[in-house]
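# attaching a predicted model along with its sequence, questions to come.
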Amino acid sequence: QHQPTQVLDRLYQLPLPGRVPVPVLDGSSWQTVINAPSNTGSTVNETFSAVTTNRVRLYGTGGNDNYFRLFEVEVYGVSASRESVQAPAEQAFQPPLIYPNPTSGLIHISLAGDEPAWVEIHDMRGSTVLQVS
């Protein structure tokens, strides 16, 4: 499956109160382009040195209500690929239902639709503990 590559240099309106690292894959390893260790605002507006990537990890820890909300991410850069990917207009996105979070045992994941899905679960250190496709 083709994944478009972008040259990224800024992220705006990232609603992540708490600890906010943003790593991107630079082709061979993950590098943290944003690190806000004690963000107290409702959003993060950051610029960073340009990096060519097709993967960005977004996660937040240390929030005050045990929830992570990702409403919108705006990625600005120059496309490194002439191909574009479009989602079918007739399908509205329905976020997965995941509970309880945090957990030290059983976790429930409910996905909408009948499309093939891929799930990857990480612990608080970022280590992958489960991959299912």
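That came in fine, so what should we check first? Since this is a predicted model, take the numbers as computed values, not measurements.
# all contacts plus neighbour counts: C-alpha atoms, from now on.
Will do.
# contacting residues for the residue lying closest to residue 19 once chain neighbours are set aside?
Leaving aside its sequence neighbours, residue 19 sits nearest to residue 37 (Cα to Cα, 6 or more residues apart in numbering; 4.6 Å). Remark: with contacts taken as Cα atoms under 8 Å, 6 or more residues apart in numbering, residue 37 is in contact with 18, 19, 20, 21.
# and the comparison structure, right after this:
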Amino acid sequence: MEAEQQGLAKEDVGLWQVCGTYLGVTACKAYPDIGQLSGALHATRAFAIIGSLMLIPGIALACFAAKKDINKGKLIGGALTIAGGVCGVIAAAIFAGRVNADLQPGVSVPYGYSFYLTWAQAVFTIGGGVAMIVAGRKDQE
């Protein structure tokens, strides 16, 4: 029994799969039936994807606007970038709430590295979007 407890090092729960380490070997398994997942997990996935889809055109538009010196493009690109960052924050918050609700009180939360990268992404994209908007407004003055 003690060897089994020592063999199971940890389990990471993610949006797309669950990974576990047993006897030094990590194995990941995708969720078997997407229809059986909770609404919170579906909402988290949706916000993560929507946020990413907003970041791509937002950054591209802001870069194009900076090159062509188009202020309106900088403002719209900055707004899309901020919206993408906010979607990332919402996704991470829903996921954290879901995992905390599923665990017993006092049990540590098994977040993977991507959860923390989502929070870092949100800080940088919201900050970058604000910088784009400030640059667009400075040029208008």
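Perfect, I can see it now. Everything quoted here is computed from the prediction, not taken from an experiment.
# and the TM-score between these chains?
Put the two chains on top of each other and the TM-score (TM-score structural alignment, normalised by the length of structure 1) is 0.26; 62 aligned residues with a Cα RMSD of 5.3 Å.
# follow-up on the earlier one: can you name the next helix or strand after the strand or helix carrying the residue nearest to residue 19 of structure 1?
Secondary-structure element containing residue 37 of structure 1, defined by DSSP states H and E: strand 30-39. Downstream of strand 30-39 of structure 1, the first helix or strand assigned by DSSP H and E is strand 44-53.
# what angle do that next one and strand 30-39 make?
170 degrees (axes from the mean of the first three to the mean of the last three Cα atoms, to 10 degrees).
# the helix or strand following strand 44-53 of structure 1 vs strand 44-53, what angle?
For strand 44-53 of structure 1, the succeeding helix or strand toward the C-terminus, using DSSP H and E, is strand 74-79. Put simply, strand 74-79 of structure 1 runs at 30 degrees to strand 44-53, going by the same axes, to 10 degrees.
# check what contacts strand 74-79 of structure 1 and list those residues.
Strand 74-79 of structure 1 has contacts (Cα under 8 Å, 6+ apart) with 4, 5, 6, 7, 8, 9, 10, 11, 12, 13, 14.
# what about 6 Å?
Strand 74-79 of structure 1 has contacts (Cα atoms under 6 Å, 6 or more residues apart in numbering) with 6, 7, 8, 10, 11, 12.
# mind putting those into a markdown table with secondary structure and distance to residue 25 of structure 1?
Shown next, in a markdown table, are the contacts of strand 74-79 of structure 1 (DSSP: H, G, I helix; E, B strand; the rest coil; distance: Cα to Cα, whole Å):
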| residue | secondary structure | distance to residue 25 of structure 1 |
| --- | --- | --- |
| 6 | strand | 11 |
| 7 | strand | 11 |
| 8 | strand | 11 |
| 10 | strand | 15 |
| 11 | strand | 15 |
| 12 | strand | 19 |
